[in-house]
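Engineer: Model the structure of this input:
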Amino acid sequence: MGGISIWQVVIILLIVVLLFGTKKLRNVGSDLGGALKGFKKAMNDDEDKKDADFAPVEDKSDATASTTQTKEKAESKD
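Structural biologist: I've put the predicted structure just below:
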């Protein structure tokens, strides 16, 4: 009883098309689609970044220390 009927929706759409024109509505639709696409990409990039933050990190200080020790042993043999 208080809802919007299909005819009311059709009339509203016709008024919108008459006011703005189809070209402008098409541009608004493509801009809206591009914005949603960018938002989804940003959300996926953010999730990938979170996953990378929790990935185990290799301790490079141990690798550097072992390389330095190997060089010192080689120099001491000379």
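
Engineer: from here on, contacts and neighbour counts on C-alpha atoms
Structural biologist: Noted.

Engineer: For the spatially most central residue of the chain, which residues are in contact?
Structural biologist: Using CA atoms, centre = their mean, the residue of the chain that lies closest to the mean C-alpha position is Ala42, 1.7 Å off. In this structure, Ala42 makes contact with no residue, judged by CA atoms under 8 Å, 6 or more residues apart in numbering.

Engineer: next up, for comparison:
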Amino acid sequence: MLNNIGPAGLLLIAVVVLVLFGRGKIANLMGEVGKGITAFKRGVKDSTEEIENTQTAENSGTAGTTARDVTPERERDNA
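Structural biologist: All right, here's what the predicted structure looks like:
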């Protein structure tokens, strides 16, 4: 069914959506979609950089050589 729509059908659908929701509502929606895409791309980039940094640290032999205090704050204060 969707293969039979064509350019005229898509234009008609766009006009109906514009009439139903209004230009302002559609602009806000597209802005939110844009923000979501930007946040997704940023997340992918950050995770890719984190993976690369982890691999670099593992290859150089420095991964896991520093000690970290993971004691909860309450226990550290009582000690």
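
Engineer: Can you point out the helix or strand that includes Lys23 of structure 1?
Structural biologist: Per DSSP states H and E, Lys23 of structure 1 falls inside helix 22-53.

Engineer: which residue numbers in structure 2 go with that helix?
Structural biologist: Aligned by TM-score structural alignment, helix 22-53 of structure 1 falls on residues 23-54 of structure 2.

Engineer: Around Leu18 of structure 2, how many other residues sit close by?
Structural biologist: By the measure other CA atoms under 10 Å, the count of residues near Leu18 of structure 2 is 14.

Engineer: no no, Ile13 of structure 2
Structural biologist: For Ile13 of structure 2, the count of nearby residues is 13 (other CA under 10 Å).

Engineer: roughly how far apart are it and Asp77 of structure 2?
Structural biologist: Relative to Asp77 of structure 2, Ile13 of structure 2 is positioned 65 Å away (criterion: CA to CA, to the nearest Å).

Engineer: can you give me the angle the host helix or strand of Leu19 of structure 1 makes with helix 22-53?
Structural biologist: Of the helices and strands defined by DSSP H and E, Leu19 of structure 1 is found in helix 6-20. Angle of helix 6-20 of structure 1 versus helix 22-53, following axes from the mean of the first three to the mean of the last three CA atoms, to 10 degrees, is 100 degrees.
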